[in-house]
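> predicted coordinates and the sequence they were generated for:
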Amino acid sequence: MEEADIGLVGLGVMGENLALNIADNGYKVAVYNRTAEKVDAFLANAGDLKSNVMGSGELATFISMLKRPRSVIIMVKAGDPVDQVIAELKPLLSEGDVIIDAGNANYHDTVRRFSELDGTGIGFLGIGVSGGEEGARHGPSIMVGGSEAQWDNAEAVLTAISAKFNGEACCAYLGTGGAGHFVKTIHNGIEYADMQMIGEIYGIMRDGLAMSPAECAKVFEEWNKGPLDSYLIEITSHVLNAMDDESGKPLVEVILDAAGQKGTGRWSAIEALNLGVSATTIEGAVAARSISAMKDERVRGEEIYGAGAKGKATISLEALEKALLAGKIAAYAQGFAVMAKASEDNGWNLPLATIAKIWRAGCIIRSRFLDQIAQAFDSGGAANLLTQPAFIDMMKDSNGALRAVVATCAINELPSPCLSSALAYFDAYRQARGTTNLTQGQRDFFGAHGFKRSDKDGDFHHTWPSLIGQ
C-alpha cells in the first residue's frame, strides 16, 4: 500500500485547508477525524488532489498509512481535546515518530506536553500557524518549537507549505519546548495592538472628522501604498468599502461593535506582565476588546455622560498616518522585547531577525515594516526597536504626530487606549530620570522594602516618622 508523507488529525476548516495545501505541494497526506463521515466527505471532495490524499475514520488504520518515522499533525480545539488525541496516539506510535500540535495552544501546555513525551522516544512539536483559512490553504507563516531531533521528520513538508517572501520560506525552527507557540502568542498580541490602533484611527475619522466609511476606505487604500503597507491596512479598506445587501448600508455600520477573544492576546499580555516587560499597547488592546463586550453598559454610559464632540476634531490625515506608524513601532518594540526576555529566561536563544522574516508573508501582521525589522535585527544591537537606527529616525519623524493625535482624542472625548499607551511608553522609555524614586520611598515608608541610592552602591532603609496616633 502507498504510504503518506504526513498525517493530519482534525478536519475542521483549518485542518481541511492545511491538508489540501500539503497535497497541493506534491506530498501525500493521510487524514483522520473522529467523525468518519468527515473523512469520507474530504476524500470525495479532493478533486484534482485526490491522488495525494488518503484517510480513515479508524485511528490505527490511519497510523498504518504513514511512512516511518511518522509525523502526525493535530488540528483540534486547544486544551483537553489535544491531550485526548495525544493519549490515543501514543500507543500507536514508535520511537522516532513526532506529534505536531498546530493549534493555538497556550505555550505552558506545550511545555508540559513536550516534557511528558521527553524520554519516550516520541517527539513533540508545538507550531504556531498564522494566516487564517486562506493562509492554511495557500501558505501560512509557521513558527516551530519543540523536539529539534524530530523536526527533521516534518521539515520538508512544513517548509514547502509555508508562505514565501522573495523565495524565502516563512517557516523556521525557533527553539525547544514551547518556543514556537510562545512566538505565535506574541504575534497575536501584536496583532491585537495593530488592529486596535487601526480601529482608533478609524474612530477619529468617523467621529472626529465625520468621514463616511467609503471616504475612510480611500484613505486606508492610499496608506497601503506607503510606510503602512500591510495586510491589515489592505483589508481595512475592503471592510470599509463593503455594502450590506440586506440593509443597503455600509456593512461596517451594521456590524455590532463588540469583540470576543480566543485567548492569545490576553495570554500575551499576561506573559509580558509575568516577565516584567512593558507591553502596554497589547494590554490596551486586550482591555479595549473587554470593554467593547460591555455594550449595554456603554450605551448607559453615553446616556449618563453624553457622547464626545462629533465632527469637530482638527487633525490632518497626514498626522493620522504618522501617528499610526509611531504606534505600530511602539507595539512591535514591546512585542519583540517580550520575546527577547522570554528567550533569555527559557534558554531558547530566539532568533529575532528570523522571526521577523517568517512574519513577512502568510501571517496576519505581514507588512513591509517587518522587512525593516528583520534588517535591523540582522545588523545586531539591542532587542528594543526604539534603539535601532532605522526606527530611531522613523520615531523622531512620527512621534510628534502621535502626540497631536492623542491630544486631539483627549480634547474631543475620543477613546484611544492603544495610541495613548504607545505614546506613554515612548515618553517613559526616553526619560532618563523617572518618578519611581518617589514610589521606592513610599514602599520603604510603609513596608520597609528598602531602596538603592543614585550616589552609592548598596541597599538602604530610611528611618521614617511614625504616623500612629496622629
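Okay, I see it.
> alpha carbons only for contacts and neighbour counts from here, please
Will do.
> what are the contacting residues of stretch 385-404?
Here stretch 385-404 makes contact (CA atoms under 8 Å, 6 or more residues apart in numbering) with 315, 319-320, 322-327, 329-330, 332-333, 336, 372-373, 376, 381-382, 419, 423.
> and here's the other structure:
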Amino acid sequence: MSSEIGLIGLGVMGKSLSRNLAQKGFKISIFNRHVAGKEEDVAVKFQREYQELKEAQPFDNLGEFVKSLETPRKIILMVNAGPTVDLVLNDLQEFLEPQDIVIDGGNSHYQETSRRMSELEAHGLIFMGTGVSGGEEGALKGPSIMPSGQKDAYSKIQKYLEAIAARDADGKPCCTYIGKEGSGHFVKMIHNGIEYVEMQLLAECYAILKRQGTSNENIAQVFESWRQDLDSYLLQITIDILRKKEGNDYLLDKILDKAGNKGTGNWATVSIANYGQPATLIPAALFARYLSFFKELRLETAETFSTKKFSGEITKDQLKDSYQFARIMNHHQGFALIHRASEQHGWDIDLSELARIWTGGCIIKSDFMKELVEYLKADVNLLTNENLIEIINATHNAIQSVAAACIQGEIHAPCLIESVNYFHGQKAATLPANLIQAQRDYFGAHTYQRVGDSSGEFLHTEW
C-alpha cells in the first residue's frame, strides 16, 4: 500500500515530525541516508522504536522510498540548510515526476528557497519553503508552521501541515499560507531574530539581578511574578533553568558563558541592512552572542581594565517595566521588517494572521503575541496602537533609569539600552542627519534637500 506522504532526514526534528504525522493517522514513508559505519539502518531502527510508526515504511534507498509514495508525491525535507538541500534535491529529481511536491521544512535562507522553486518549476516540480518553529518538543506535539510557494500547491499539502500544527486559543491550527516565493522561510528567519532578542533581554535582566546579589532562586521568583502580566514560553523555560540543580549546585552556574548561533540571526541582520530598516535590536542581540563567544579575549581584557562594583539601584518594578518596554520595541521592529519585505516582493503577508500562528507551538509564543493578533489588524505600525502607547509612556522612565544605571554600573545590557535609544530616535522630530548629508555633499557631491522646499529638488554646494 502506498504512503500518503514521505519524510527525508531523521535528525531530531525529522524524527519528531515523523511521529507527529503518524500519530495523526497518516500513512508515511521515512528515509535516512546510508553511511557505512556511521548511519546504517537508521530508518528501520527508528520505525521499530515507536508504536505509532508500526505502519510506517522505512527506507535507506532513495528510489524505493520515492516509489512507495502515492502520486502526486508529497515529500518533506528535514535536512541541514545549505548545500545539503541542493544535493538531496539533485538526487531526488531522478525519481520524481511533474507535479510532485517537495517541502523544505529546514531553516533554509529565503533567497535560496526562491531559487530552488524556480529551478524545480522548470522541471515541472513544485517546491514549498516552510518555516517550522517549536524545537524537538514542538515538532512532536505541534509546531508553528509557515509554508510558502505556489498557493494552489498549498491546498494539496494543507491537511497534513494543519493536522500536525499546534492549536491557538480558538482551536485553529497554527499554520497558514504565508505568501509567494521564499516568504515562509523569511518570516521564520525574522521569527528567530525576534527570538534572539527575547532571549538576550531575559539574559540582561538576569545579569542585572545577579550583579545586585540576587540568588538564582530569587531571580526565578522575580521572573515567576512577571508571568501574570508578561507570560511567554521563553520566560517559563528561563525560570526552569534558574531552578535546575546538579547535586547541591545550580546547573546554570556551571555553564560556560559562550552562546552559539546557527546562522539565522546573522541572516536576519544582513536582511535588515539590505531592506534599509532601522531594526536595531536583532543585530544587538546577535553581536552580544558574538561577544560572548570570545571568552579568552574577554578574560584578557578583564585583567587589563578593572570593573567597578555596581552601586546603583534598580528596583524589581523598574526592571519589569524595562523588560516590557524593550519587548514592545522588539516586536514592533520585527513585524515592521516583515511588512517592508512583503511590500517590496509583493508577498502580501497578513501580519495579524502571522502573529496568530505564532501564539502556539513556537519559541516566541507569548501572551503579548496574542494581543498583537488584534493590534496588527488595525495598523502594521505598533507604535500607533493606543494600548501600547499607554504602556510605553508608563514604562519610559523606568527603561531610561535602567539603561543609565547599566551604563554607569558597567553592566553589558545592549538590548535594554538599544530599545530606548531606538525609541528616542524614532520619536525625534529632527535628527543630526542634516550634518551627515552635508558632509556627504562636501566630500562626494552627494547633494541634499533644503528644509521647507516642497519641490523635492536636490542641491549641491561647493563648500
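Yes, it's here. Quantities reported herein were computed from a predicted structural model and do not represent experimental measurements.
> what TM-score do we get after superposing?
Superposed pair, TM-score by TM-score structural alignment, normalised by the length of structure 2: 0.96. Supporting alignment: 456 aligned residues with a CA RMSD of 1.2 Å.
> before we move on, back to that, which among the contacts of stretch 385-404 of structure 1 end up buried?
Neighbour counting by 16 or more other CA atoms under 10 Å classes 315, 319-320, 322-327, 329-330, 332-333, 336, 372-373, 376, 419, 423 among these as buried.
> inside helices: which ones of these?
Counting by DSSP state H, the part of those found in helices is 319-320, 322-327, 329-330, 332-333, 336, 372-373, 376, 419, 423.
> need the counterpart of Tyr422 of structure 2 in structure 1.
Aligning on TM-score structural alignment places Tyr422 of structure 2 opposite Tyr425 in structure 1.
> same check on Ser232 of structure 2?
Checking TM-score structural alignment: Ser232 of structure 2 goes with Ser230.
> next one: the nearest residue to its match once chain neighbours are set aside relative to Ser268 of structure 1, how far apart?
For Ser230 of structure 1, ignoring the flanking residues on the chain, the nearest one in space by CA to CA, 6 or more residues apart in numbering is Ser367 at 3.9 Å. Plainly put, Ser367 of structure 1 is 21 Å away from Ser268 of structure 1 if you go by CA to CA, to the nearest Å.
> do Leu8 of structure 1 as well
28 Å.
> do the same with Ile142 of structure 1
Using CA to CA, one gets 18 Å for the distance from Ile142 of structure 1 to Ser268 of structure 1.
> same deal with Thr236 of structure 1?
Distance, Thr236 of structure 1 to Ser268 of structure 1, using CA to CA: 24 Å.
> again, but for Ala313 of structure 1
As judged by CA to CA, Ala313 of structure 1 and Ser268 of structure 1 stand 34 Å apart.
> which of these two has more neighbours?
Neighbours per residue, other CA atoms under 10 Å: of Ala313 of structure 1 and Ser268, the larger number sits with Ser268, 28 against 20.
> residue contacts, that one?
Taking CA under 8 Å, 6+ apart as the criterion, Ser268 of structure 1 is in contact with 185-186, 188-189, 282.
> considering those residues, which possesses the most neighbours?
Counting neighbours by other CA under 10 Å, Ile282 leads these with 32 neighbours.
> where does the closest residue to that residue other than its chain neighbours sit: helix, strand or coil?
Among residues not flanking Ile282 of structure 1 along the chain, Ala193 sits closest, at 5.1 Å (CA to CA, 6+ apart). The three-state label given to Ala193 of structure 1 by DSSP: H, G, I helix; E, B strand; the rest coil is helix.
> OK, contacts around the aligned residue in structure 2 for Ala193 of structure 1?
Superposed on structure 2 with TM-score structural alignment, Ala193 of structure 1 falls opposite Val197. Counting by CA under 8 Å, 6+ apart, Val197 of structure 2 touches 281-282, 284-285, 330, 415.
> helices along the stretch 151-300 of structure 1, start to end?
Ranges of helices in the stretch 151-300 of structure 1, per DSSP state H, counting those that start in this stretch, are 179-203, 213-223, 231-241, 264-275, 280-292, 295-305.
> pull the distance from the longest one to the chain's centre.
With CA atoms, centre = their mean, to the nearest Å as the basis, helix 179-203 of structure 1 stands 5 Å off its chain's centre.
> now do the buried residues in that helix.
179-198, 200-203.
> ok, now stretch 363-381 of structure 1?
In terms of neighbour count (16+ other CA under 10 Å), stretch 363-381 of structure 1 has its buried residues at 363-374, 376-377.
> quick check, central residue of structure 1?
With distances taken as CA atoms, centre = their mean, the residue of structure 1 nearest its centroid is Asn188 (1.4 Å).
> pull the contacting residues for the closest residue to that residue other than its chain neighbours.
Counting by CA to CA, 6+ apart, Gly265 is the residue found nearest to Asn188 of structure 1 once chain neighbours are left out, at 5.6 Å. Each residue near Gly265 of structure 1 by CA under 8 Å, 6+ apart is listed here: 185-186, 188-190, 192, 282, 286.
> now, which of those residues sits nearest Leu251 of structure 1?
Checking the contacts of Gly265 of structure 1 against Leu251 of structure 1 with CA to CA, the nearest one is Tyr192 at 21.6 Å.
> from Leu232 of structure 1, how far off is that closest one?
For Tyr192 of structure 1, the distance to Leu232 of structure 1 - CA to CA - is 11 Å.
> pretty sure Phe426 of structure 1 is touching Ile329, no?
No: between Phe426 of structure 1 and Ile329 there is no contact under CA atoms under 8 Å: 9.7 Å.
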